[in-house]
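Novice: Prediction below, plus the sequence it came from.
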Amino acid sequence: MNKTSLRNVLAVSMTMVLGGCMVGPDYHRPEVSAPPQYKELPGWTAATPSDDAPKGDWWKAFNDPLIDELEPQVAVSNQTVAKSYANYQAAMADVQVARSALFPTIGLGGSASKQRSAAGNAGSGVEHLSPVSTSGSLEGNVSWAPDLWGKVRRTVEENKATAQASQATLANATLSEQTALATAAIDLRVTDANIDLLQKTVDAYKEYLRVVDNQGKAGTVAPSDVITARTQLESAQSKLIALGVSREQYVHAIAVLVGKNPEELDIPHNATLPTLPQVPTGVPSTLLQRRPDIAVAERQMASANAAIGVAIAAYYPSISLSGAEGFSQSPLAGLLHVANHVWSLGADVSETIFDAGARHGQVAAARANYEAAVANYRGTVLTAFQNVEDDLSGVRILAQQAQVLDAAVKDATRGAEIAFNEYNAGTVDYTTAAVAQTTQLSTEQDALNVQQQRLLDAVSLIGDLGGGWSAEELGHGAVAVGPGKGSP
């Protein structure tokens, strides 16, 4: 093939490549059914401005200094996040590798050798060595397989979508670990509050036991009353001690979430509960852009769609062009002289004629994988709606329960006071007073547990709404975690 022919082939190839010829279906995100409002929100809920949604440091809405201090460390030191970041970087590198196939490969090579041979008259048996000869060559080469059918571009599209899915996976892992930290911190605060409640109860029971014991020594009450009061105190003391185990476990969990060894973190006792925030929800359709796990499923779907084009491209012939130009000379002196100039051009065309249905099977598999990705995407969306509805119902119902329990705590506290006064007056036995005191403690713990669950549901709701993340961040280098940044 001469230079003119090669140039013609190259021109036609570039025209087809630049013209955007790509086999396989172009990607369009499938529609999913999104209700106009959440079931748990009464009346019509219009779209709220995105500025109302939690953004960035969403945990600050809880006004807890421990959470504010530790949450930023999750994105930097948490090992689950670090793993997801490394996977994202690997996916980015795959995009770079795929893109490189769109461009020619250029190489440079050279060689040099020395040789000497024996020469002489075979009949006379006299031989002598010829002079040493030096030869060498210097050559540049270019090879390129034009992407006539879009296989390389579909591969780039596939890898880019995979990289974006990895980026969303990173965001999802970060959000998941951040919500886990907030949950552990809330559990720790509630445990400290429960410790204070039990310590107050133990102190009260000690006073009750002192009164009953004095009356027992005076013979005015039955010995069983003293035993009942002592058992009641010991039971409360046992529960107080047991809370120490839970507290240490929460501290250890928090340490691991921020990338520390358990013994490196010491959190002082603090029974002040975080503030219960008001979380705006928007409308269900906004969830499709706000949850990173939905973005993961959507980008996996786009990647699977591009893989169909890659598989279809196998039906078409492949063309590769090559060229070499350089100098070759023996002896080496004057290697770069124009008289020693050499060049070559070539083109290869290959096409599979028969493969016993292999390409058909590959295309069918790619289409089936895409359908599976579509089902996964729609299932992820449905699960997301379910998560938010669960959170909203929990927020609503627990608010009602909290009101009832507040009244119950007041009544139980008053009932315990009356029962003990009646015991001192001799109108009831100590069992009646003990039951009233146990009821008071149980009711106070129930109220504390409901407060805890309301806070946890608020964390869950923020997480299920995406924590302020947006799918618009994909592909724009908006990765605020790990040692570096990048975008596919």
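Specialist: Great, that's in hand. Numbering: from 1, shown residues only.

Novice: contacts and neighbour counts: CA atoms only from here.
Specialist: OK.

Novice: So which residues make contact with stretch 328-344?
Specialist: Residues lying outside stretch 328-344 but in contact with it, judged by CA atoms under 8 Å, 6 or more residues apart in numbering, are Ala112, Ser133, Thr134, Ser135, Gly136, Ser137, Leu138, Gly323, Ala324, Glu325, Gly326, Phe327.

Novice: switch to 7 Å and redo it
Specialist: Under the criterion CA atoms under 7 Å, 6 or more residues apart in numbering, residues Ser133, Thr134, Ser135, Gly136, Ser137, Leu138, Gly323, Ala324, Glu325, Gly326, Phe327 lie in contact with stretch 328-344.

Novice: Filter those residues down to just the buried residues.
Specialist: Using 16 or more other CA atoms under 10 Å as the burial test, the contacts of stretch 328-344 include Ser135, Gly136, Ser137, Leu138, Gly323, Ala324, Glu325, Gly326, Phe327 as buried.

Novice: so Gln164 touches Arg299, yeah?
Specialist: Yes: using CA atoms under 7 Å as the test, Gln164 is close enough to Arg299 to be in contact (6.5 Å).

Novice: Below is structure B, check it against A:
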Amino acid sequence: MSLSRPLLRRSFVVTLISALLSACSTLPPYQRPTAKIPAQYAGAAPGWAQATPADTAPRGPWWTIFNDPVLNQLEARVDVSNQTVRKAVAQVQQARSMVDYQRAGFFPTITAGAAQDRSRTSQNVEGKSLAGKTVPDYSGGVSASWEPDLFGRVRDTVTGARADADASAADLEAVRLSMSADLAVDYFALRSLDTQKKLLDDSVSAYGAALKLLQQQLKDGAIDASAVAQATTQLEATRTQDTDIDVTRAQMQHAIATLIGEPASTFTLPPNGSAAMPPAIPVGVPSQLLERRPDIAAAERRVASANAQIGVAHAAFFPDLVLSASAGLESTFFAPWLSAPSLFWSLGPQLVGTLFDGGKRTASLHGATAQYDGAVADYRQSVLVAFQQVEDNLSALHSLADEAASQQRATTAADLSLRLTTNRFNAGAVSYLDVVTAQTIALTNQRTADQIAARQLESSVLLLKALGGTWHDQRDGATTPDVAAARTATGPVTTSAAEASTTLATEPAAQPTPKPAGT
């Protein structure tokens, strides 16, 4: 017993010194990489709201800004059923389990076991008392080993794992944002097709009624067959466009089904021809983009992880201290195995360091430093791409607002031209070819107006995605001049081509009968 006390005393001193030295760390001080941030967005014209959201405020369901209940219901299913999101969730859980795995390095490892074996020493070996004898051995014991974190190797590893877990969590938010944005883009594209489908359905009905009227006039000898042929061509060409819309809409519907995690064959979305309006989007200031974008947050966390790996590489240059202890019972015979004389134990520290490794540790340090530099470059590239995406969609929204305004004027003029041409045809002043031409121009302009409105919605969604998700503007109900202009530019057309064609079909019989073409 007197021999064990000095050993225990020395072990205590070693442990105390190790605890004091554990405060040492080779981890370089981490600073967030700098990136060039503009003072304001170049595409943000005066009148855009400058919101000031807190970084910790929840982003919430950004798609509710469009005030579409069906879209809200679909978006709610993305987080639950989308398989890409579920994979990202699993990756976050895996990264967090790795933090726990690395944190276990702070604690000792304790093992226990029991064994029974029989051994025989060769009888031809001299100098051994057990030569030629078979000896049983019963043993059981507990052993413990602990490597104090003298130079922060474990701590740096845990820091890197925690940064990786944070990056995975940011990746999850980026996936959620991307999937929800893809769903919104597909949804509004489908709604735009519904609007165009309704326009083409109305046009087919109106053209069909006009064709019946012309066929009757042909029987009466009031017109020649060319007018009927022109009306038939117009009707069938429009019907072809109408059918082609069904193909594209089905594809959009299938894409939405995949995004919400449902088989395409079991998912249907009823048509809705009502047009949505682009919302007012407060863009904030550029510096806030670094806080809201999950992909930028993930890139920054990976820089922190790479910085921690430099600390791990530095720690490899220092020795490792291992404290180990074991105790148990061992006996040749089973009967006295559990008695006091069968006790054995050992206790002692071990200091191990690498003297020469041919430059392996130096190469690891250089590699960790290069990995850090690459992570910094990725972070800055993510920032540049983020600003580019914001500016792209701001420019697109401004240009589309002007484009929608001019297209509205073109559509109104085309509708007026159609009405006037129809009246002139009914008065016998022009041939039906002029009516067909006016119908084509009016229908094309209306479809173009609908397509511009769809592009405005798509750019709004992409802007929200580029901003990292929207937040509630503190000025409730505020409408910016840009959005107000966009809403005016994409307002409903007063008179459609289909309505103008119906005017032809329902013209009173008292109107003068047009002369056959070519007379």
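Specialist: Nice, I can see it. Just so it is clear, the structure is predicted and the values come from calculations on it, not from any experiment.

Novice: What's the TM-score once they're superposed?
Specialist: With the length set by TM-score structural alignment, normalised by the length of structure 1, the two chains reach a TM-score of 0.87; 454 aligned residues with a CA RMSD of 2.4 Å.

Novice: Now flag whichever of the buried ones among the contacts of stretch 328-344 of structure 1 is closest to Asp196 of structure 1.
Specialist: Gly323 (82.3 Å; CA to CA).

Novice: Which residues are in contact with that closest one?
Specialist: By CA under 7 Å, 6+ apart, the contact list for Gly323 of structure 1 reads Asn141, Val142, Ser143, Ser344, Leu345, Gly346.

Novice: For the stretch 251-400 of structure 2, which segments count as helices?
Specialist: Remark: helices of the stretch 251-400 of structure 2, listed N- to C-terminal, are 286-292, 294-315, 360-426; assignment by DSSP state H, counting those that start in this stretch.

Novice: Under the alignment, what does Thr440 of structure 2 map to in structure 1?
Specialist: If you follow Thr440 of structure 2 across to structure 1 using TM-score structural alignment, you land on Thr438.

Novice: Please enumerate the strands of the stretch 201-350 of structure 1.
Specialist: Listed in chain order, the strands found in the stretch 201-350 of structure 1 under DSSP state E, counting those that start in this stretch are 318-329, 341-350.

Novice: Generate JSON lines for these, with distance to Ala447 of structure 1 as supplementary columns.
Specialist: Output for the strands of the stretch 201-350 of structure 1, formatted as JSON lines (distance: least, CA to CA, whole Å):
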{"stretch": "strand 318-329", "distance to Ala447 of structure 1": "72"}
{"stretch": "strand 341-350", "distance to Ala447 of structure 1": "76"}
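
Novice: of all those, which lies closest to Asp391 of structure 1?
Specialist: Of all these, it is strand 318-329 that lies closest to Asp391 of structure 1, at 54.8 Å by CA to CA.

Novice: Measure how that closest one sits relative to strand 341-350, angle-wise.
Specialist: Using axes from the mean of the first three to the mean of the last three CA atoms, to 10 degrees, the interaxial angle of strand 318-329 of structure 1 with respect to strand 341-350 works out to 160 degrees.

Novice: ok, average deviation of strand 318-329 of structure 1 from structure 2?
Specialist: Between strand 318-329 of structure 1 and the corresponding residues of structure 2, superposition yields a mean separation of 1.9 Å, by mean CA distance after the TM-score superposition for structure 1.

Novice: which residues sit in contact with the most centrally placed residue in structure 1?
Specialist: Among the residues of structure 1, the smallest C-alpha distance to the mean C-alpha position (CA atoms, centre = their mean) belongs to Ala173, namely 2.5 Å. Counting by CA under 7 Å, 6+ apart, Ala173 of structure 1 touches Thr80, Val81.

Novice: so what corresponds to it in structure 2?
Specialist: Aligned by TM-score structural alignment, Ala173 of structure 1 pairs with Val175 of structure 2.

Novice: ok, now how distant is its match from Thr440 of structure 2?
Specialist: Taking CA to CA, to the nearest Å as the measure, Val175 of structure 2 falls 43 Å from Thr440 of structure 2.

Novice: quick one on the thing from earlier: now which of the contacts of Gly323 of structure 1 would you call buried?
Specialist: Buried positions within these, assessed by neighbour count (16+ other CA under 10 Å), are Asn141, Ser143, Leu345.

Novice: Am I right that the second one falls within a strand?
Specialist: Yes: according to DSSP: H, G, I helix; E, B strand; the rest coil, the state of Ser143 of structure 1 is that of a strand.

Novice: wait, it sits on Ala324?
Specialist: No: under the criterion of CA under 7 Å, Ser143 of structure 1 makes no contact with Ala324, lying 8.7 Å away.

Novice: Skipping adjacent residues, who's closest to Phe327 of structure 1 in space?
Specialist: Using CA to CA, 6 or more residues apart in numbering and skipping the chain neighbours, the partner closest in space to Phe327 of structure 1 is His341 (4.5 Å).

Novice: Brilliant, that's me finished.
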